[in-house]
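# Give the three-dimensional model of this entry:
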Amino acid sequence: MSTTERPRILVVGGGYVGLYAARRILKKMRYGEATVTVVDPRSYMTYQPFLPEAAAGSISPRHVVVPLRRVLPKAEVLTGRVTTIDQDRKVASVTPLVGEAYELPFDYLVIAMGAVSRTFPVPGLAENGIGMKGVEEAIGLRNHVLEQLDKADSTQDEDARRKALTFVFIGGGFAGAETIGEVEDMARDAAKYYPNVKREDMRFVLVDAAPGILPEVGPKLGEWGLEHLKKRGIEVYLGTSMDSCVDGHVVLKNGLEVDSSTIVWTAGVKPNPVLSRFGLPLGPKGHVDVGADLQVKGTDHIWAAGDNAQVPDLAAGKEGAFCPPNAQHALRQAKALGDNVISGMRGFPQGKYKHSNKGAVAGLGLHKGVAMIVVGKTKIKLKGRLAWYFHRAYHGMAVPTWNRKIRVFADWTLGMFLKREVVSLGAMEHPRGEFYEAAAPVTAAAAAKAAAATEPDKADDKVDSKGEKATAS
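Prediction:
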């Protein structure tokens, strides 16, 4: 961490908003005008719309993330967590990955902490659930699913086999529908290489408390997506939720009970809970309360945007409407926020954020998808292969930096000519396991040998002691 007499703009969070806001500020800022500091527990930004494809093996996990230090070479990037903020002193408490926590002074503050998985007190969820908020979870899910196929192909225990081949997904929004579509696609392809596993042996279950799936693309396309998943053999249970999943035994409110080794939780998101310790005005759902200029209400030096803020949706034209938490708004809010930070630092008026929805796209596996594209006042609805092309084109161009765009398109191009990889790298989750098994017995044997070497000396001491006593008598 560098010390500077220049004003410090502290960006809390290196996700979509944090990355793009910092880039915008650095681009608009005059040389030496301020120091931009970005603090995040990870040294990279994750492009979350690509997580389902990363889980299916269509995109390399490394191409889904963007290294902050490479993209923000003129910024100060600190890997750690901001735990508290003292607004009166303008000081943030930072806990690094190693070492003691320290205080970091700031003059301007950007809150871009994003969201975390929204969970409920479901028995067994913490122990058995798999989230889909990070690239680690996506690659972990891929390895886990393929490992279940390995188990099912090798065992003669029918109960264990049935449990391994049952996959339960909770949540039918973008994340849930896209993930189950991609994973089912991958499992269907992988089954060709397992002599004892067929697609008919697998059971995919999608659960949602809402009456439909994919609400972001509208009811008609959502209904098409629902029927499409059902035609692929995916069981969909709407208007219900999961009561418990202790030891993989899933119990739904509608009475259905299944045993599953794979329980994927994608039932929405919520603002980062640490926001409650920052002393900022929060909305009823825990979002930072900001105005249309993205400035936190009641302050003149703090801004917020993205999933952790409730931003008024001026384009909706009605009171109380807020922008939905998606990448489309996050990108544009970040740029508007960056401009407003520069304006605020120079004493100029703040601009208001206003953006009309341009539509939504979703992929449901290879060559399958839905898309709603808004052109003026016209909504164009697409489904199937054409919608899938729009899905890939939009997100391929939206992923940050040309470096990542080229790598992602290269992955897709290679996928057209090469078969999908279906190898499980489950050991990645415990990379030291094999070495530990090799080293532990050797270490234990050495310890036992050392202990044995000291035993004769102790025995001799006892004999000598007895011998002395005998002579004395």
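
# hey, let's count contacts and neighbours off CA atoms from now on
OK.

# residue ranges of the strands in the stretch 51-200 of the chain, please?
Using DSSP state E, counting those that start in this stretch, the strands of the stretch 51-200 of the chain run over 65-67, 76-86, 91-96, 102-105, 108-111, 115-117, 129-130, 166-170.

# Following up with a second sequence; could you model it the same way so I can compare the two?
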Amino acid sequence: MTPRVVIIGAGFAGYNAARVLTRKHGRQVDVTIVNPTDFMLYQPLLPDVAAGIVDPRHAAVSLAATLPRARLLPGVATAVEIDRRAVHYTDPDGRARQVSYDRLVIGVGAVNKVLPIEGSADYSHGLKGIPEALYLRDHIIRQVELAAVAETEEERRARLTFVVVGAGYTGTETAAVGQLFTRSITRRHPHLKARWILVQYAGHLLPELGPYLQRAAERTLRERGVELRLNTSVAKEEAEGVLLTDGEFVAARTVVWTTGVRPDPVVESFGLPTTHGRIRTDEYLAVDGHPEIYAAGDVAAVPDLLNPGEPTPMTGQHAERQGAVAGRNVAASLGLRTAKPYKHHPLGFLVDLGGAKATADPLGIPMSGVLAKVVTRAYHLYAMPGNRVRVAVDWALDALLPRQVVRLGLVSEDAVPLDSADPELPRRAGR
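The predicted structure follows:
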């Protein structure tokens, strides 16, 4: 019988595992994907979606169109029955179902990291998915519209203040493109001026990058008027704003929380060995003690062969490449090819700062400005497995035409809690 490979999750890791298996061995294995949606989300485009630059559909790569030999089971995985080699999942109608496997690849990814800070789960939003990006876009437009008719100067200033917590890739890009977005909105209201604040607990932005790229990003943000609060964090959050650890209270109605991610807590129910919530694997991505199960991406603690004793970082580049290696090694375990250890050679870092600005170090060559922007967008078009022309057209139209500023009202606040792993998390009244 044709061996069945079940893949849980269709993020960077799960998608690329399925891609390798279906393209190289589509007639020799039966590939089944368990995933809540019928698309792979290209997460680096989420700040552009939130700023109205890229159509949300174009950041979603269709599984049916790009993985035609894979079978999709819509649903959320809830448990893995290791002895019986079965995955239990809940379908969109809430019915409990299961699927058996000969080989299993786990790539469920990560969720927002919620820190134990009073009020953060009640009043903040992350930026991990399309619903969050759509909500944030509508919320920003709504705050500007309400500021235009505010009865007091205090309310106007609070509605025009936008706080981003965390200056990694997502936080820095969100503050950069967000500031340009509010500038385009307030053109219709000349008396209004938005204030963006980027809060970072470390002494510099983008801690993963070198000093040159950090300084270039900081310079661009400061020139645009984004306030950088370095060596600072949030002590408390409430409906009227945030209290910073330096003692200042910032009146605001918008807080975007991008302080990091954590492995999807569903893996705790799988009964597999973990380290800090990540499934332990060997350098071939096989789970410790379970050679028929593989894990890749943010959910996997894969040994970093370039930094012995450490797991690979939770980044999109690692997830994408680990997924491809997992697909290869699953095929090898079935006798279809030879296994390969995961050894990552960094291609560099890319940070899109909106407009004509970016900072990047492709292949270790640091650059900033327009050239970095061209390299950054070219890389994203190369890395995307679909929708390249649509995304390129979105970027071109944004450069040539005024941005459309309308609230669609498709996503409510209650639908996008900060802890995206727990959609039932209670929330207080919206701002």
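
# Against G26 of structure 2, how distant is P68 of structure 2?
Distance, P68 of structure 2 to G26 of structure 2, by C-alpha to C-alpha, to the nearest Å: 10 Å.

# got it, and L67 of structure 2?
Taking C-alpha to C-alpha, one finds L67 of structure 2 at 10 Å from G26 of structure 2.

# higher neighbour count, the two?
L67 (20 against 16; other C-alpha atoms under 10 Å).

# got a list of what the more buried one touches?
A18, R19, T22 (C-alpha atoms under 8 Å, 6 or more residues apart in numbering).

# which of those residues also appear as contacts in structure 1?
For the contacts of L67 of structure 2, the contacts that are reproduced in structure 1, applying both residues aligned by TM-score structural alignment, their matches' C-alpha atoms under 8 Å, are A18, R19.

# Most neighbours among the contacts of L67 of structure 2, please name it.
A18 (30 neighbours).

# Run through who's touching the helix or strand where it lies.
Element membership for A18 of structure 2, per DSSP states H and E: helix 12-25. Applying C-alpha under 8 Å, 6+ apart, the external contacts of helix 12-25 of structure 2 come out as 7-9, 29, 31, 33, 40, 42, 67, 69-70, 105-109, 296-297, 316, 319-328, 331, 336.

# Where in structure 1 does it align, residue-wise?
Alignment note (TM-score structural alignment): helix 12-25 of structure 2 is matched to residues 16-29 of structure 1.

# If you count neighbours, what's buried in that stretch?
Within stretch 16-29 of structure 1, the residues scored as buried using 16 or more other C-alpha atoms under 10 Å are Y16, V17, G18, L19, Y20, A21, A22, R23, R24, I25, L26, M29.

# Repeat that for stretch 343-363 of structure 1.
If you call a residue buried by 16+ other C-alpha under 10 Å, then stretch 343-363 of structure 1 has these buried ones: G344, M345, Q350, K352, Y353, K354, G359, A360, V361, A362, G363.

# could you pull out the helices for the stretch 101-250 of structure 1?
Per DSSP state H, counting those that start in this stretch, the stretch 101-250 of structure 1 carries helices over the ranges 125-128, 135-154, 158-164, 174-190, 219-231.

# which residue numbers in structure 2 go with the fourth one?
The one in question is helix 174-190 of structure 1. Using TM-score structural alignment, helix 174-190 of structure 1 pairs with 169-185 in structure 2.

# Check which helix or strand I279 of structure 2 maps to.
strand 278-280.

# Pull up the aligned stretch in structure 1 for that strand.
The aligned range for strand 278-280 of structure 2 is 287-289, by TM-score structural alignment.

# who does the very next helix or strand once past the strand holding I279 of structure 2 touch, helix- and strand-wise?
As assigned by DSSP H and E, the chain's next helix or strand after strand 278-280 of structure 2 is strand 286-287. Packing contacts for strand 286-287 of structure 2, counted by 3 or more C-alpha pairs under 8 Å, 6 or more residues apart in numbering; DSSP states H and E, involve strand 290-295.

# That's all I had, so thanks and see you.
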